[in-house]
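Enquirer: Provide a 3D model corresponding to the input given below.
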Amino acid sequence: MARLSAVLATTHHPFYLKATQLTPPEERMPQAAEWQQKVESYRETLTAADPDILVMVGADHFHQFFSDNYPTFLIGKQPRYDATFYNEEREFGIPPYLLEGHEDLSGYMLQGLLDRGFDFSVSHELKIDHSIICPIITTRPDADLPIVPIYTNIFAPPLPSPKRFWDLGRAIRSIIDEYPSDARIAAVGSGHLSLELGGPRQFGETGPDPVFDRKAIDWLASGDIDAILENVTHESMAGAGNATHGFMDLILMMGIAGPIEASYVDELDLFHTREMYMTWYPEGDPR
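Expert: As a prediction, this is how the structure comes out:
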């Protein structure tokens, strides 16, 4: 059977590459060096897990799905995936990528999810945006491992519940554990803490709700799903910032890991957001 070697949950800031490497040193933001150091330290948590395949969790930022037809949950099943969209290249400096897919695991996971009551959509023409490319840049910049991309709806109401994201994570974990292979699989997913996009709280010195951020990180780090399900609702996330619903993808990642303590936790306050980097090792810390 396959082995789940690591689960990583991270925020995805599209300006990371531009802020730390593509901008001349004298023009970089004050936090650039610290940000790069934190990302490179976080990268080592995936390298230490020595994965063969990456299950990547993210959300499409209305690049190919829209309010009139936005799948609740979707899995890609194709030999390779193009990235990046033009506006991401133009605005963020994210380069184009061609990522190898793992069609066998995609097919096995799709059937397993259907069998567990998750009616997934499937795409054979999926293009990857920065919710997955940003974690590739930060944790696996060589982009040398095959991926299984999973997209969730965190943007277009009506949205699934936080409990549904947790349950999906548990289902993905059981499928990985049953996958008939000796592959080492790591799951890497990105989402948000409190986040405001286009609203009055966007341009603060931190995320719009530092109290929510502190609680959210502590809940995830301790594996406290009971506290999350008791306190996190669509309404409470909207109160923390109009784009905070991306936190549900971080709940999903904790679902893959299980209700266990994280082995690695780091964070950084940046302009208008708090970055978070978290890793669980279900089989024990290989470091």
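Enquirer: okay, CA-based contacts and neighbour counts for the rest of this
Expert: Will do.
Enquirer: Checking my notes, residue 185 in a strand, right?
Expert: Yes - following the definition DSSP: H, G, I helix; E, B strand; the rest coil, residue 185 is counted among the residues of a strand.
Enquirer: Thought residue 8 was touching it, still the case?
Expert: No - the pair residue 185 and residue 8 does not pass the contact test of C-alpha atoms under 8 Å, sitting 11.5 Å apart.
Enquirer: Mind checking which of these two has more residues around it?
Expert: When residue 185 and residue 8 are compared on other C-alpha atoms under 10 Å, the one with more neighbours turns out to be residue 8, at 28 against 23.
Enquirer: elements contacting the host helix or strand of the more buried one?
Expert: Counting by DSSP states H and E, the element that carries residue 8 is strand 3-11. The helices and strands touching strand 3-11, judged by 3 or more C-alpha pairs under 8 Å, 6 or more residues apart in numbering; DSSP states H and E, are helix 162-178, strand 184-191, helix 247-257, strand 273-280.
Enquirer: In JSON lines, list those along with distance to residue 136.
Expert: Compiled in JSON lines, those are given as follows (distance: least, C-alpha to C-alpha, whole Å):
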{"stretch": "helix 162-178", "distance to residue 136": "20"}
{"stretch": "strand 184-191", "distance to residue 136": "9"}
{"stretch": "helix 247-257", "distance to residue 136": "16"}
{"stretch": "strand 273-280", "distance to residue 136": "13"}
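Enquirer: quick one: contacts of stretch 226-238?
Expert: Contact with stretch 226-238 is made by 161, 162, 163, 194, 216, 219, 243, 244, 245, as judged by C-alpha atoms under 8 Å, 6 or more residues apart in numbering.
Enquirer: So what's the residue count around the third one?
Expert: It refers to residue 163. Other residues within reach of residue 163 by the criterion other C-alpha under 10 Å amount to 19.
Enquirer: Strands of this protein, residue ranges please.
Expert: Counting by DSSP state E, the chain has strands at residues 3-11, 53-58, 73-76, 80-83, 97-100, 121-123, 147-152, 184-191, 264-270, 273-280.
Enquirer: closest one to residue 177 among the ones you listed?
Expert: Closest to residue 177 of those, according to C-alpha to C-alpha: strand 3-11, at 6.4 Å.
Enquirer: Next, the angle strand 264-270 makes with the closest one.
Expert: Between strand 3-11 and strand 264-270, the angle formed by their directions is 20 degrees, by axes from the mean of the first three to the mean of the last three C-alpha atoms, to 10 degrees.
Enquirer: quick check: angle from strand 3-11 to strand 184-191?
Expert: For strand 3-11 and strand 184-191, the angle between their directions (the same axes, to 10 degrees) works out to 20 degrees.
Enquirer: Tell me which residues are up against strand 3-11.
Expert: Applying C-alpha under 8 Å, 6+ apart, the set of residues contacting strand 3-11 is 46, 49-51, 135, 176-177, 182-193, 250, 253-254, 256-257, 275-283.
Enquirer: One more, so I can put them side by side:
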Amino acid sequence: MARITAGIGSSHIPLLGVASDFDKTGEDYWRDCFAGYDWTKGWVAQQRPDVVILVYNDHASAFDMRIIPTFAIGCGERFRPADEGWGPRAVPDVIGHPDLAWHIAQCLVLDEFDMTIINEMDVDHGLTVPLSMMFGKPDAWPCRIIPLAVNVVTYPPPTGNRCWLLGEAIARAVESFPEDINVQIWGTGGMSHQLQGPRAGLINKAWDNRFLDDLSADPQRLRRIPHIEYLRETGSEGIEMVMWLIMRGALGPDVRQLHRHYHVPASNTAVGHIVLEKLT
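Expert: Model prediction:
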């Protein structure tokens, strides 16, 4: 059967993509930020996942105020990089895994999650930047990718608990897929940041690091964090961290932290990154 073996959490800051695309990763400003991903690049190359379920949020590239799905799963064959106003990133197209994606979609709907099924969409930096951070600059991404888009842009976003439960349901769906494949799940977005208003530039290092701690030490606490705490403590965009809880919920009760990285600043945000191995 298919199996989820590990999870990765990572920020998906658009300027990380710019630094990668324009070979700025060795510059003083970016060197330490990107160095925190070197371990993961080597580890992912050794693990060789067949499929990555990549949880991210769209930034008005595929969706806008005309349609706002809470959870949307990409079931198509191919997803192209989106033009976010300055042309598409010069990165490979994402090659999907329609058989597994449709299987997951069916299982989730029958498990009473109201999923939006997407066969055609372009994917923006929320999805492509984590791929660059983990895989570098290959001619083609080395595994299949199933995009899972979550609304954390327009109120109301899903709760952390609902995201956790979705992760558990995804794990059940993957385990019932008959093909013997190695699946990883990545939760992206965050960490603390606010991009506008009087609190623009807000970064809460203590809160971010406790969140990273509790992904393994006390994950049940993370399920109960209310929206207002994310807003108050981590800024208007910190709510993206609920997407990490989809990843964490899919890993089951016991995990081992393999790698962790936290860096400030990158643009006006905090970079967070963690690798978790599923134990049971």
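Enquirer: thinking again about what came up before, mind picking the one among the contacts of stretch 226-238 of the first structure that's closest to residue 88 of the first structure?
Expert: residue 243 (18.3 Å).
Enquirer: Can you tell me what the closest one aligns to in the second structure?
Expert: Residue 243 of the first structure maps onto residue 237 in the second structure when the alignment is built from TM-score structural alignment.
Enquirer: My read is that that match contacts residue 196, right?
Expert: No - between residue 237 of the second structure and residue 196 no contact is recorded; they are 9.6 Å apart, counting by C-alpha under 8 Å.
Enquirer: quick one: which of those two has more around it?
Expert: Summary of the neighbour comparison: residue 237 of the second structure and residue 196, criterion other C-alpha under 10 Å, with residue 237 having more neighbours (21 against 12).
Enquirer: got a list of what that one touches?
Expert: 153, 190, 192, 193, 194, 195, 231.
Enquirer: run the last query once more with 7 Å
Expert: Applying C-alpha atoms under 7 Å, 6 or more residues apart in numbering, we find residue 237 of the second structure in contact with 190, 193, 194.
Enquirer: preserved in the first structure, out of these?
Expert: Comparing the contacts of residue 237 of the second structure with the first structure on both residues aligned by TM-score structural alignment, their matches' C-alpha atoms under 7 Å, the contacts found in both are 193, 194.
Enquirer: and the contacts of residue 237 of the second structure as a markdown table, adding neighbour count and distance to residue 261 of the second structure?
Expert: Conversion of the contacts of residue 237 of the second structure to a markdown table gives the following (neighbours: other C-alpha atoms under 10 Å; distance: C-alpha to C-alpha, whole Å):
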| residue | neighbour count | distance to residue 261 of the second structure |
| --- | --- | --- |
| 190 | 28 | 13 |
| 193 | 25 | 17 |
| 194 | 21 | 20 |
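Enquirer: can you redo the contacts of residue 237 of the second structure as CSV with distance to residue 120 of the second structure?
Expert: As requested, those are exported to CSV (distance: C-alpha to C-alpha, whole Å):
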residue, distance to residue 120 of the second structure
190, 26
193, 30
194, 31
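Enquirer: check contacts around the alignment partner in the second structure of residue 52 of the first structure.
Expert: Residue pairing (TM-score structural alignment): residue 52 of the first structure is matched to residue 50 of the second structure. Contacts of residue 50 of the second structure were listed using C-alpha under 7 Å, 6+ apart, and they are 143, 144, 181, 182, 183.
Enquirer: In the first structure, which of those residues still touch?
Expert: With both residues aligned by TM-score structural alignment, their matches' C-alpha under 7 Å, the contacts of those that the first structure also has are 143, 181, 182, 183.
Enquirer: on that earlier part again, nearest to residue 37 of the first structure, of the strands of the first structure?
Expert: The closest of the strands of the first structure to residue 37 of the first structure is strand 264-270. By C-alpha to C-alpha, the value is 10.9 Å.
Enquirer: ok now do the residue mapped onto residue 200 of the second structure from the first structure, which residues does it touch?
Expert: Aligning on TM-score structural alignment places residue 200 of the second structure opposite residue 202 in the first structure. For residue 202 of the first structure, the set of contacting residues under the criterion of C-alpha under 7 Å, 6+ apart consists of 196, 208, 272.
Enquirer: For the last one, the count of nearby residues, please.
Expert: Right, the one you point to is residue 272 of the first structure. Each residue near residue 272 of the first structure was counted by other C-alpha under 10 Å, and the total is 19.
Enquirer: Check the second one too.
Expert: Applying other C-alpha under 10 Å, we find 25 other residues in the vicinity of residue 208 of the first structure.
Enquirer: still on that earlier bit, quick one: the contacts of stretch 226-238 of the first structure as JSON lines, columns for distance to residue 12 of the first structure too.
Expert: JSON lines is the format used below for the contacts of stretch 226-238 of the first structure (distance: C-alpha to C-alpha, whole Å):
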{"residue": "161", "distance to residue 12 of the first structure": "21"}
{"residue": "162", "distance to residue 12 of the first structure": "19"}
{"residue": "163", "distance to residue 12 of the first structure": "22"}
{"residue": "194", "distance to residue 12 of the first structure": "12"}
{"residue": "216", "distance to residue 12 of the first structure": "16"}
{"residue": "219", "distance to residue 12 of the first structure": "19"}
{"residue": "243", "distance to residue 12 of the first structure": "13"}
{"residue": "244", "distance to residue 12 of the first structure": "13"}
{"residue": "245", "distance to residue 12 of the first structure": "14"}
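Enquirer: now these: which count as buried?
Expert: Taking 16 or more other C-alpha atoms under 10 Å as the criterion, what is buried in the contacts of stretch 226-238 of the first structure is 161, 162, 163, 194, 216, 219, 243, 244, 245.
Enquirer: Quick check: the second one touching residue 248?
Expert: Think residue 162 of the first structure. Yes - contact criterion C-alpha atoms under 7 Å: residue 162 of the first structure and residue 248 qualify, at 5.7 Å.
Enquirer: Identify the residue of the first structure aligned to residue 104 of the second structure.
Expert: Per TM-score structural alignment, residue 104 of the second structure is aligned with residue 109.
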